[in-house]
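Colleague: sequence unavailable; structure follows:
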């Protein structure tokens, strides 16, 4: 007889019947991130304790990342914003995988920005890569072809050892995945601040294009329709994944939980994209959902609750990379490159044939029912029997306590306007060179050169222009423009105004290229919601964003909330990243950001005030943060945007004024083009150069267009001041200093290569 004493024994399958008959079994609900009252609520919903598979589903779907349980009460106000826009209506909005907007000529565009912050700290390359993959599938699930990506990034100090660990991997992950997909990376940000040390922010945006009739929604309708899982096989990577990682703070000990980070395969994703688009074209998809955060737990429960309310799934039919996975692990796995479709039985052969053509594995794993239950079996035994809406939509809703921090008044009283300033021409020159070489203002080519910006041949504008622009239609040259922005220091000083300034800057950047701002997506990155100070910042930012969207007439189409972004007790700067999408009728008439020729007039648009608090000058020169951010004037922003639209074909260049003020805008406009400038500044030259007042831009026009520019400025109520002329090989401020472009470029370009190699 064989000796079986040491053979491993598998635990008894925890079925619904077992759970009913064994009500007192201890379960690891706390280890899975659930609170005691949440676990009690699950038992109340089910009338018994959950099975281990049900517990896994509820734990990931009720996580902060998936359920928005701390932010829902504040996000609801975005529904107060009218969904109609100046250029058309919203075809799909908040609650879908991504917002979809009518842009005319039968075209629609979809865009969204999401976070992959915690996974990118734990495993920088894969965390960032799968962040790109996930947002691309969100866009694909709406029926759109993904056409471009962007990457707003935040890091700790450039000279910190951990920044050197995470930054190269994150940039390589963003570039590697996007490049392999053949998607141009047309913009983003790279910002450095001590609060992001140990908690980098990796936000990923994708834009997609579709015809109106190609719109698809995430719902499982039609009793008897089949549920098909297709794409990559399910593995042990990403178990718990972003759904768990993003729902807790990191401690001081550094990276952990590597198995929780997903592993991406961009070549599989490329096949998945083309396969899915052909499935749409063949009209064999009745409903679709991508598999991202919470994996199968999310896809099954959301599709069922958004459709006829019932689904029966045979979990043992899921194709696996690891045959040892338990049912609860399969339900929690966030393995990448997977989609779930609802298919009518008459179409299943055609569906499977198209998948086979693209070498994409597909398996029928269930069917739509009218039971109102999500029922999941494992080898014929029931392991899940739940009302799907309780998993997907009816999770906890917390009204977290929040209050204005006691330290806020003191912070705002410590204004940067009282700091020592340069006064001589030599001091101004040295300040300019110090700022253009600073990590936040320096040339980012070390990063952006790792991205393919022009693949597909439809990129019109990209880094270092103010916005990214993509041609949508090759015959009419219809296009869209996108920009992302946020100054976390402004949001720390005043989160209400800081969120509005983030929106205003992205809105302005889209307008400088000649596009009409149309809609907003956001990625709200904050610290722990259990801290009343942080929740006050979050509540104020949401309120500010809603009020600004109402004033500017742009709806929020959707977005993402990322909380628990802090290490120990140190929360990140409140970072409400705002993406604005605009439409332009003819991309051939776009306005570039850099100077285009010598002998043209440089004109400053907007009102300049003494506003230095939160500025790059205060940050870089003095290491200071205090005071009040620049004044928000949304009426002025709207007038400036309309003026910039009217200046298409008149202005030869347009560059917004934001971080670094006029000095930085002039430096970038000259360095990118290689065309110098000479300017004459009225009053205090330091303030004129380095204040960061909003609702401003510089434009260049030929002499013969000055009168037309003046007339348009008067019509839109935008102050203008002619400040100089383009030309030469230096940036010269009359009566103060001159810097040869070669010297300026050396300072601007050296910083990242010197630090990163």
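Modeller: Looks like it came in fine. Here the structure is a predicted model, which means the values were calculated and not measured.
Colleague: going by C-alpha atoms from here, please, whenever you check contacts or count neighbours.
Modeller: OK.
Colleague: quick one, what contacts residue 471?
Modeller: Residues in contact with residue 471 (C-alpha atoms under 8 Å, 6 or more residues apart in numbering) are 458-460, 477-480, 587.
Colleague: for the nearest residue to residue 737 once chain neighbours are set aside, grab the count of nearby residues.
Modeller: Distances taken as C-alpha to C-alpha, 6 or more residues apart in numbering put residue 425 closest to residue 737, at 5.3 Å, once the chain neighbours are dropped. For residue 425, the neighbour count with other C-alpha atoms under 10 Å is 17.
Colleague: so residue 425 is in contact with residue 734, correct?
Modeller: No. Using C-alpha atoms under 8 Å, residue 425 is not in contact with residue 734, being 9.7 Å away.
Colleague: the most centrally placed residue in the chain sits in which helix or strand?
Modeller: With distances taken as C-alpha atoms, centre = their mean, residue 113 lies nearest the centre of the chain, 2.8 Å away. Counting by DSSP states H and E, the element that carries residue 113 is strand 107-115.
Colleague: next up, the contacts around residue 673.
Modeller: Applying C-alpha under 8 Å, 6+ apart, the residues contacting residue 673 are 594-596.
Colleague: ok, which stretches of the stretch 151-300 of the chain are helices?
Modeller: Secondary structure of the stretch 151-300 of the chain (DSSP state H, counting those that start in this stretch): helices located at 161-181, 241-245, 266-281, 295-306.
Colleague: ok, back up a step: dump the contacts of residue 673 to TSV, plus neighbour count, distance to residue 217 and secondary structure.
Modeller: Output for the contacts of residue 673, formatted as TSV (neighbours: other C-alpha atoms under 10 Å; distance: C-alpha to C-alpha, whole Å; DSSP: H, G, I helix; E, B strand; the rest coil):
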residue	neighbour count	distance to residue 217	secondary structure
594	26	41	coil
595	28	44	coil
596	20	45	coil
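Colleague: structure B:
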């Protein structure tokens, strides 16, 4: 071309640009024109289309997510909050933990193995970009009904992808969820969490300060995989023809990512990184605009210098590619040689592609011509913000009136227990979790099927030998609860994750979340979203745990059929001494079995109503955040005093399932009596703020005194021992019978 591309754009205002094909609305395109004072070039349009996509800009959720900041509780532990790649919290002894959860839902339906694998890879790089060593992963998975054909296609591929990528990286998978419900058929949820550790004075941020500093792209070469993935797959309604979108699914290389991890850690140790950003959604577009916007405001980039796997790629494709295992760093000129030498040592390709400026412009060239000249903040930070209309779903009132009170309650509670124990959502997950390495690196203290994962900090990082500390993590969510009441449903997700961390003996410290919903253009879906965010923000304020970051995943629907609203909440906690952690279940005979918390007749959204009657209606269990906080205090204080031998939270399936799982943990039976007058309610109600613990008889009085001080109900149920679970006057089942029911379901379906 004889005329510079940007200049030509100014001279040809009427030239048609394919903004609609890239997911932009007419008014959004008009706004780009107004910002630039001309039509955009093709490369500029590529940048704005991906950066202003729902997935990258949060344009429909920002107005609600601000509550996580305005209602945030004061927390001295919070070192880095929302707005960075991941949150960072102080865990003591000079150490910090960084953690985050994100979705990779649509790619995992289109291509289950690669979609799930690159979901793990992407969240691991978020943790790397904070200056941390990734130390563990978790995943929260949801699929269609266990009897639905496509579940058999999607689930094995997703599990295989998570297993392959995480195992190759040498990262233990310490927990998560696997949930089945017909609403997720055609739109599974694959939410991946990663946690990392770092010294608290060595945090890295995504910023490009200092004119004259160099911009280095390092890691894998850029290819055609994942082009436009953020806008094509995650920012539009998911239709049946989604199989045609396979080219938008990224392809992962865990071995390159492993090299990249070790390379980054050595770069941090050498102190040659000024700012750093991973290349995830929106690729080079995201990394350059965000780094420049958070720095001194400007950057020049020569796209010809970007290393390519496919030499035929055009600039627009390079900018939109979401090829994996790539990072971008800002480095002072004096540190370039040291930076490149470390990359060469780890066999990680690294190329200087640009320079930081103070012009306030992001300028990119291709074949010597200027093809991009934009204010970077307009792409990174100033995207459209929508206040979408919302209203309560038309059938919500009728749904809440359809209570489970009229459902026939069983007389044979033994059969009911075995039926629930074998059901899709309560059966053993060992078929899934056995494919993950839960103990690689040797620092896993607790993992599935424990209530929360627990890692020791000692020896994870060089120089950490002086600390006895550990970190605990749990993720939870319940789409049925949120369908009945999204405000309470989000709070119940937080409550369960908070409780799961506390039963290990760890103190809950901070929250991340992945909010999975249908189309934001549907006012009923936006009502569910607004209520869930409001509920979660209010609950975090009450419990004193800040939201450090997370992810919003909209358009989780096929056609007009949206999934149940599914806020997934991750909670991180800290324990001063991992030797005082509490094991899961009943570890030995001769221990006193105790129920903490109060039980009510609450079956709305319960597993019993779902399994026995395929019923969803009424209201979920009542939220009692003060009771959750007091219960957590009892659990953590009892752990510090060494009172508890084992514990298990009560959630889906109630006390009956908790007792069965506690017996199955070590094959130890128990004989118990129920505290109330209705055995069915006692066994299967899903009331909140409850936990099952066991302890030596001589510690029982001390525990009851502790509970009395905090007004936590405490009921002595019985004693561990024998080879059966005996509920006196109600039911008896051998541990072998419980195990046969619990462990046969998933292998029976998937082989």
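Modeller: Arrived safely, thanks for sending. Quantities reported herein were computed from a predicted structural model and do not represent experimental measurements.
Colleague: ok, back up a step: and of the helices of the stretch 151-300 of the first structure, who's closest to residue 218 of the first structure?
Modeller: Distance to residue 218 of the first structure, taken as C-alpha to C-alpha, is lowest for helix 295-306 among these, at 5.8 Å.
Colleague: that closest one maps to which residues in the second structure?
Modeller: Helix 295-306 of the first structure corresponds to residues 283-294 of the second structure when matched by TM-score structural alignment.
Colleague: need the residues that contact the matching stretch.
Modeller: So stretch 283-294 of the second structure is contacted by 47, 50-51, 206-209, 275-280, 298-299, 318-323, 328, 356, 362, 376-377, 379-381 (C-alpha under 8 Å, 6+ apart).
Colleague: what do we get in the second structure for residue 189 of the first structure?
Modeller: Using TM-score structural alignment, residue 189 of the first structure lines up with residue 177 in the second structure.
Colleague: one more: residue 70 of the first structure?
Modeller: In the second structure, residue 70 of the first structure lands on residue 60 (TM-score structural alignment).
Colleague: using the three-state scheme, assign its match.
Modeller: Three-state assignment for residue 60 of the second structure (DSSP: H, G, I helix; E, B strand; the rest coil): coil.
Colleague: could you tell me how many residues sit around the closest residue to it other than its chain neighbours?
Modeller: Nearest residue to residue 60 of the second structure, sequence neighbours excluded (C-alpha to C-alpha, 6+ apart): residue 386, at 5.0 Å. By other C-alpha under 10 Å, the residues close to residue 386 of the second structure number 13.
Colleague: quick one: what's aligned to residue 386 of the second structure in the first structure?
Modeller: Using TM-score structural alignment, residue 386 of the second structure pairs with residue 398 in the first structure.
Colleague: now do residue 543 of the second structure
Modeller: Using TM-score structural alignment, residue 543 of the second structure pairs with residue 552 in the first structure.
Colleague: residues contacting its match?
Modeller: With contact taken as C-alpha under 8 Å, 6+ apart, residue 552 of the first structure is in contact with 634-635, 638.
Colleague: can you check residue 41 of the second structure too?
Modeller: 5-6, 9, 371-372.
Colleague: coming back round to it: quick check: the gap between the match of residue 543 of the second structure and residue 100 of the first structure.
Modeller: 19 Å (C-alpha to C-alpha, to the nearest Å).
Colleague: do the same with residue 176 of the first structure
Modeller: In terms of C-alpha to C-alpha, residue 176 of the first structure sits 27 Å off from residue 100 of the first structure.
Colleague: what comes up buried for stretch 3-19 of the second structure?
Modeller: 5-6, 8-9, 19 (16 or more other C-alpha atoms under 10 Å).
Colleague: these in helices, which ones?
Modeller: 5-6, 8-9 (DSSP state H).
Colleague: is it possible to get those residues out as JSON lines so that each row also shows distance to residue 714 of the second structure?
Modeller: Shown next, in JSON lines, are these (distance: C-alpha to C-alpha, whole Å):
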{"residue": "5", "distance to residue 714 of the second structure": "74"}
{"residue": "6", "distance to residue 714 of the second structure": "72"}
{"residue": "8", "distance to residue 714 of the second structure": "76"}
{"residue": "9", "distance to residue 714 of the second structure": "73"}
